[in-house]
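In: Quick one, fold the following:
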Amino acid sequence: MSLTSELTDISAQFEDAQRARLAAIVELRSKVKSTLANGRTGRAGVMSRHREETKARLQEIFGAAAFVRGSAQDLIERLAHERGVTRDVISTRLQLSVDKLQNSVQTQLEGAARQRKTAAQREAGARRAYLEDIDRRAGAVLANAESFMIALHNDRAAARRVWQQHCRVQRQARQPGSSAKAAFESPIATETGRYPYAQSEVVVTDSVGSFAN
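Out: Below you'll find the predicted structure:
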């Protein structure tokens, strides 16, 4: 089916719907007019019956209201009594809950105090162990430092002797016809074995100054 034929069918359906809607509107208007006409004639009777029914209903309502008022008074008195009883029950339950809560809080506080005490003891033990370890390490460092200072003192003494020997060799080498030139040209083994030198300018110093003093 082509688009034109579909549009034609849709237009025809739309026109049919429009005609049906207009016919329904006309029919509805006629029904409304007839209903209004019939309603005007029966309105007086309906209003009279409505007034009678309303009066009877109001009397029934007033009677029911009086009954309800009496029932409400009884209910208020019963509620006041039950409220007093409920207040006592609630007060007792609240007191029990408060006592239970206080006991629970006291138990938790005691447990927390024990935990704090245990933690403090554990921390004190760890601190003692840490301090003892520091003392042990400090003692080892001091012992190593003392050994290092002794070794340094020995090395400085050995270096001083080597320097003095070097100076003597130089003085002897400068003298004419001296036989110390060969000794000056060959390396000299020191006491520690760490200060060899050849024929060159050798100056051994430390942070204080020369060992030549």
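
In: contacts and neighbour counts: CA atoms only from here.
Out: OK.

In: Which helix or which strand is home to I61?
Out: Using DSSP states H and E, the element containing I61 is helix 3-174.

In: Show me what that helix packs onto, helices and strands only.
Out: Counting contacts by 3 or more CA pairs under 8 Å, 6 or more residues apart in numbering; DSSP states H and E, the secondary-structure elements packed against helix 3-174 are helix 181-185.

In: List the contacts of A183.
Out: V169 (CA atoms under 8 Å, 6 or more residues apart in numbering).

In: Could you check how far it is from R156?
Out: In this structure, A183 and R156 are 23 Å apart, going by CA to CA, to the nearest Å.

In: how deep is R137 tucked in, by neighbour count?
Out: R137: 12 surrounding residues under other CA atoms under 10 Å.

In: same check, this time on W163
Out: Each residue near W163 was counted by other CA under 10 Å, and the total is 22.

In: where's the most centrally placed residue in the chain relative to G139, distance?
Out: Among the residues of the chain, the smallest C-alpha distance to the mean C-alpha position (CA atoms, centre = their mean) belongs to A112, namely 23.2 Å. Shown here: A112 relative to G139, a distance of 40 Å by CA to CA.

In: With R114 instead?
Out: For R114, the distance to G139 (CA to CA) stands at 37 Å.

In: again, but for R78
Out: Where G139 is concerned, R78 sits at a distance of 89 Å (CA to CA).

In: for A119, same thing?
Out: Taking CA to CA, one finds A119 at 30 Å from G139.

In: and for comparison, fold this next one:
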Amino acid sequence: MTLAPATLAQLLDADPIAPAQRAIVDTVKAYLPGIAVMLHPGKVDISELVSKALVAAPGVGIGWSRVRTLRAIDGHYSLLVDWVAYVVAEARPIANRRVEKEAVALAIGNQFLRMLADVDVCFWGMRGISAPETTPGPEFKPLFTVADQAQGTVYYTVTWSQTLTGLGVTFLPTAIGHVVEDTTTIKYPSPEELAEMDGWLAGGPEVDDA
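Out: Below is the predicted model of the structure:
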């Protein structure tokens, strides 16, 4: 397969990561009602923590930290994406009682881990994405400093990896034939699709005219 030139507009249209990120945000919103869920670039600037600009508490910012390429033998490729969700929480009254910020963050993080463990939810309504990797598996952990605690805000992360599969174009033929039972032959819808199979189907024995 030969890589073709592409304009920036074409590259943006073909980008598989941005749609996946939006799908994750939309799904997380549905399973965390009342929690602010938003796109995040993935890399946290210290000024975001100091100014509480990461995401409004209680909230979750969805981003990614690393992308790796996996090549398939048929010409397709896959992208192994390391996703990160930033969980921001503050103490708040819930059901007429004060709930501390750590408990709020833990509740959000646990729900996120349940989403990643659910055999339906973890695909975010998408096709062409794997289940979360198990080695390493999803992880929920604190990300904060003493100064952050003094502000009454805590920061946690949920990290996991998933693979976007079947990207690019295969160099193998894609025509689909159907077996004709009476003749035990394979029929293709058009001569062009049959021609696509040339070079991939075994031919009959050569006949020597000499």
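
In: Could I get the TM-score for this pair?
Out: The TM-score (TM-score structural alignment, normalised by the length of structure 2) is 0.17; 62 aligned residues with a CA RMSD of 5.9 Å.

In: quick one: the residue nearest to the centre of structure 1 and A119 of structure 1, what's the gap?
Out: 10 Å.

In: how about the nearest residue to S161 of structure 2, chain neighbours excluded?
Out: What sits nearest to S161 of structure 2 in space, not counting adjacent residues and going by CA to CA, 6 or more residues apart in numbering, is D82, at 4.4 Å.

In: so who does that neighbour touch?
Out: Neighbour list for D82 of structure 2: W64, S65, R66, V67, T159, W160, S161, Q162 [criterion: CA under 8 Å, 6+ apart].

In: The last one looks like it's in a helix, true?
Out: So that's Q162 of structure 2. No. Assessed by DSSP: H, G, I helix; E, B strand; the rest coil, Q162 of structure 2 does not belong to a helix; its assignment is strand.

In: And the strands in structure 2?
Out: 36-39, 59-71, 77-90, 92-94, 97-99, 139-142, 153-167, 178-180, 185-187 (DSSP state E).

In: Against which helices or strands is the longest one packed?
Out: This points to strand 153-167 of structure 2. In terms of contacts (3+ CA pairs under 8 Å, 6+ apart), strand 153-167 of structure 2 is packed against strand 77-90, helix 101-117, strand 139-142.

In: Which of these sits closest to K187 of structure 2?
Out: strand 77-90 (30.0 Å; CA to CA).

In: Cross-check the contact I'm expecting between L79 of structure 2 and L70.
Out: Yes. L79 of structure 2 is within contact range of L70, at 6.0 Å (criterion: CA atoms under 8 Å).

In: neighbour count winner among these two?
Out: L79 (20 against 13).

In: wait, what's in contact with the more buried one?
Out: The neighbours of L79 of structure 2, taking CA under 8 Å, 6+ apart as the test, are V67, R68, T69, L70, T163, L164, T165.

In: Can you go through those residues and name the buried ones?
Out: Neighbour counting with 16 or more other CA atoms under 10 Å marks T163, L164, T165 as buried within the contacts of L79 of structure 2.

In: just the residues you listed now: which is nearest R22 of structure 2?
Out: Within the set of the buried ones among the contacts of L79 of structure 2, L164 lies nearest R22 of structure 2; the separation is 13.9 Å, counting by CA to CA.

In: pretty sure the closest one is in contact with S78, am I right?
Out: Yes. In terms of CA under 8 Å, L164 of structure 2 counts as a neighbour of S78; the distance is 5.4 Å.

In: Would you indicate which residues of stretch 149-166 of structure 2 are buried?
Out: By neighbour count on 16+ other CA under 10 Å, the buried set for stretch 149-166 of structure 2 is 153-166.

In: Dump these to a markdown table, plus distance to Q10 of structure 2.
Out: Putting the buried residues of stretch 149-166 of structure 2 into a markdown table (distance: CA to CA, whole Å) gives the following:
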| residue | distance to Q10 of structure 2 |
| --- | --- |
| T153 | 41 |
| V154 | 40 |
| Y155 | 37 |
| Y156 | 36 |
| T157 | 33 |
| V158 | 32 |
| T159 | 30 |
| W160 | 29 |
| S161 | 26 |
| Q162 | 24 |
| T163 | 22 |
| L164 | 19 |
| T165 | 20 |
| G166 | 18 |
